[in-house]
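Provide a 3D model corresponding to the input given below.
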Amino acid sequence: LADDEKRKIYDQFGADGLKQQVWGGQGFDWSRFTHADDVEDIFGADFFQSVFGRSGGLGGTLFEDFFGGGTVGRRRGPAPGRDARVDLEVALEDVARGGRKEVTVQYPMTCPACRGTGAEGERLVTCPTCGGRGQMSSSQRQGYSQFITITTCPKCNGRGQWPERPCRRCSGQGRIEEKRTIAVEIPEGVPDGVQLRIPGRGLAGDAGAPPGDLYVAIHVRPHHRFARDGDDLVLELPISFADAALGTEVEVPTMDGASRLRIPAGVQTHTTLRLRGKGLPRFQGHGRGDQLVRVTVMTPTRLSSEERRLLEQLRRLRGDETSPRGPFDRFRSP
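As a prediction, the model looks like this:
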């Protein structure tokens, strides 16, 4: 009240008049404070009761005494279930064509008998252990300090309510440990390591709260014939020295069956030939990748006398063209 103007209002109208002038006639409405729940999450509603001797968290009489206006209170709802994760190994053919696979999981799921409420019927009563707060608090004073410990109620697991007649199947827990087979749709072209989300197939929530989600991590098995490079497939193709020199046409395997491929004359080893549109479908896109055929020219390790004679004759016919040239050949005298 060091402010002369406010002191004058206080002297004339009292505290109510000053409060009306400062807060616009309605008093301070603590419910408009957007971080009230955050403060209560940190300290807990029981903190204010034990320290100030009153209840209500950040609402109730504590802040009304200071600011007036409305109160704030929040009942904690049941916690939703956590997400689960499972690994699924698929073949490259599954990636190429898509399809459906099944995974078997086992973890706490919502009890089908009581739909997660834990009650035999519909009636839930206030937990007698925590009085409906879902938390238990204890305080210990050491000198001028007071230490407060807040724990989840062991009776209701933080729900604040307890079934009048517990469900016989889940013993009032609302969850049961169950093994279940879940169908997983494998999209075409799915990359290795992608996690597919299946909503509502995770761990059960508390007291009928929604379950979490199931994430299926895809692992593509190595293929005996093809390697994968993104949307492309890679095939190693060995050919003979004669086919490499003269060229030929061969039949190569693809994911769609056999396909004809022309080998140009004079092809070198490690040359890559392309079969367009013979790769994998593009994940979440359109079209397909290509199939890359990497040529490897196989040099014979054993020669018959006739083969050796013919190769010697070929070497004489081609002369220096078949001899490897070194980096200093250009400097040699003619």
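
From here on, just use CA atoms for contacts and neighbour counts.
OK.

Strands of the stretch 51-200 of the chain, start to end?
In the stretch 51-200 of the chain, the strands defined using DSSP state E, counting those that start in this stretch lie at 84-90, 99-110, 124-126, 135-142, 145-152, 161-163, 175-186, 195-198.

roughly how far is the third one from the heart of the chain?
In other words, strand 124-126. In this view, strand 124-126 has its centroid 36 Å away from the chain centroid, taken as Cα atoms, centre = their mean, to the nearest Å.

sorry, back to before: so which of the strands of the stretch 51-200 of the chain is nearest G326?
Of all the strands of the stretch 51-200 of the chain, it is strand 84-90 that lies closest to G326, at 50.1 Å by Cα to Cα.

what's the closest one in contact with?
103, 105, 201-203, 212-221 (Cα atoms under 8 Å, 6 or more residues apart in numbering).

among the strands of the stretch 51-200 of the chain, which is the most enclosed?
Of all the strands of the stretch 51-200 of the chain, strand 161-163 has the most neighbours on average by mean count of other Cα atoms under 10 Å, namely a mean of 23.

Need the contact partners of that one.
For strand 161-163, the surrounding residues in contact (Cα under 8 Å, 6+ apart) are 117-120, 123-127, 132, 134, 155-156, 172.

Drop anything exposed from the residues you listed.
Buried subset of the contacts of strand 161-163 (neighbour count, 16 or more other Cα atoms under 10 Å): T117, G118, A119, E120, L124, T126, C127, G132, G134, K155, C156, G172.

And this one, please, so the two structures can be compared:
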Amino acid sequence: MSNPSDWATKDYYKTLGVSKDASAADIKKAYRKLARDNHPDSKPGDKAAEERFKEISEAYGVLSSPEKRKQYDEQRSLFGQFKNGFPPGGGFPGGGTSGGTEFDLGDLLGGIFGGGGRGGRRRQPQARRGEDLESEATITFQQSVDGVTLPLRLTSEEACPTCHGTGAKPGTVPRVCPKCQGSGMQTGTAGGLFAMTEPCSQCSGRGLIVEHACATCHGSGRAPSSRTINVKVPAGVKDGQRIKIKGKGGKGDAGAPAGDLYLIVHVESHPLFGRKCDDLTITVPVAFDEAALGAQISVPTLDGPPVKLKIPAGTPTGRTFRARGKGSAKKDGQRGDLLVTIEVQVPDTLTDEQRAAVEALRAARGNEDPRAAVFQAAG
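This next block holds a predicted model:
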């Protein structure tokens, strides 16, 4: 998970390969592609890919949140203005001038850094909610109708299991930074004109110095962590649906709540059945005599015995009938319907007896033109 005090030095847009005005959809698309290409599961033992995956996840964790993205953009903009120690054009916020006016950037960024303004106040560590994670799963058509519980393997950045997030080698502890006295901020001057508060150069804003770094996380206190969880996919889920599983994302810091998991579900197609909202669909063939004279036919269902369907005489091809309660599950526990579309079959070949019967039908029809109404409508 990213530290807001580090945002000014990291270009998350460049990490994901998107522009600063990229839409949320563009950011998500770029993240998903890069995450697939660099996921530790697909490149076991590749440390470079693992580090790249961590950077991608950190960038997406900030840019995918409207609130965090707004804070990140503001902080980057402010540091861009003050990176040389002076505001643009020589002016000072609040109407101050270069005549000895003290300008404390820590006060201006207090809301972003969480404290550390005038007087060297110690920053209080803030509990940070765990990052939201996104995953994908492919299920069968039957599972989408009935629901299913899936095992999912998730990878996220969490407190290092070796040092428990301190960044220090087991058996040692970090010490308070002597330069900032644990505040994480330092006050400097620019040409003797004004004072400026910025992250401490010795501890990089952490307020602590790690003398003996943890071998697992190299002093960062964070490390990739993989775990397998069981996720219940509800009955009636649709292809491409995005499901929110609350509290199953990355773990929070200092007792803060975990993030959420967003699961995108892909549903495999079925050789016979289709979906239309909560209804299932199927196309069944009927013989010409069944359609012309009427018949009772059997129609298969997805997960039960066949249903009997009465076809009235004169049923044309393409007509749809409804078998109630034989469709997909709904949110209220009820089931949709099975929509049965009739397709009148024309045989490829005829026996002598069948040909004689069809020729007798043609003779009985006489000169009746079935396309007469079409020509009449054409004018």
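
TM-score of the superposition?
Overlay of the two chains. TM-score (TM-score structural alignment, normalised by the length of structure 1): 0.66; 278 aligned residues with a Cα RMSD of 4.4 Å.

returning to that earlier point: which two of the buried ones among the contacts of strand 161-163 of structure 1 have the greatest separation?
The two members of these with the most space between them (Cα to Cα) are E120 and G134, at 20.8 Å.

about what we covered before: would you convert the buried ones among the contacts of strand 161-163 of structure 1 into TSV that also reports distance to S55 of structure 1?
Below are those laid out as TSV (distance: Cα to Cα, whole Å):
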residue	distance to S55 of structure 1
T117	28
G118	29
A119	30
E120	33
L124	24
T126	18
C127	18
G132	14
G134	15
K155	22
C156	21
G172	30
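
out of these, who's nearest E251 of structure 1?
Closest to E251 of structure 1, out of all of those and judged by Cα to Cα, is T117, at 64.0 Å.

Is that closest one in contact with A207, as I believe?
Yes. Using Cα atoms under 8 Å, T117 of structure 1 is in contact with A207, at 4.5 Å.

hey, what's in contact with both of the two?
Contacts common to T117 of structure 1 and A207, judged by Cα under 8 Å, 6+ apart, are Q173, G174.

which position in structure 2 aligns with R274 of structure 1?
Under the alignment (TM-score structural alignment), R274 of structure 1 pairs with R322 of structure 2.

which ones are touching G171 of structure 2?
Contacts of G171 of structure 2 (Cα under 8 Å, 6+ apart): none.

what does G119 of structure 2 give?
Going by Cα under 8 Å, 6+ apart, the list of residues near G119 of structure 2 is empty.

Could you measure from it over to T197 of structure 2?
Going from G119 of structure 2 to T197 of structure 2 by Cα to Cα, to the nearest Å gives 10 Å.

Same question for N38 of structure 2.
As for N38 of structure 2, its distance to T197 of structure 2 is 38 Å (criterion: Cα to Cα).

again with A377 of structure 2
Distance from A377 of structure 2 to T197 of structure 2, by Cα to Cα: 83 Å.

Touching, L214 of structure 1 and G202? I think so.
Yes. In this structure, L214 of structure 1 is within contact of G202 by Cα under 8 Å, at 4.6 Å.

Pull out the buried positions in stretch 198-210 of structure 1.
For stretch 198-210 of structure 1, a neighbour-count test (16+ other Cα under 10 Å) marks I198, R201, G202, L203, A204, G205, D206, A207, G208, A209, P210 as buried.

same thing with stretch 59-68 of structure 2?
A59, Y60, G61, V62, L63, S64.

and the second one, what pairs with it in structure 1?
For Y60 of structure 2, there is no aligned residue in structure 1 (criterion: TM-score structural alignment).

My read is that Y60 of structure 2 contacts A30, right?
No. The criterion here is Cα under 8 Å, and Y60 of structure 2 misses it with A30 at 9.3 Å.
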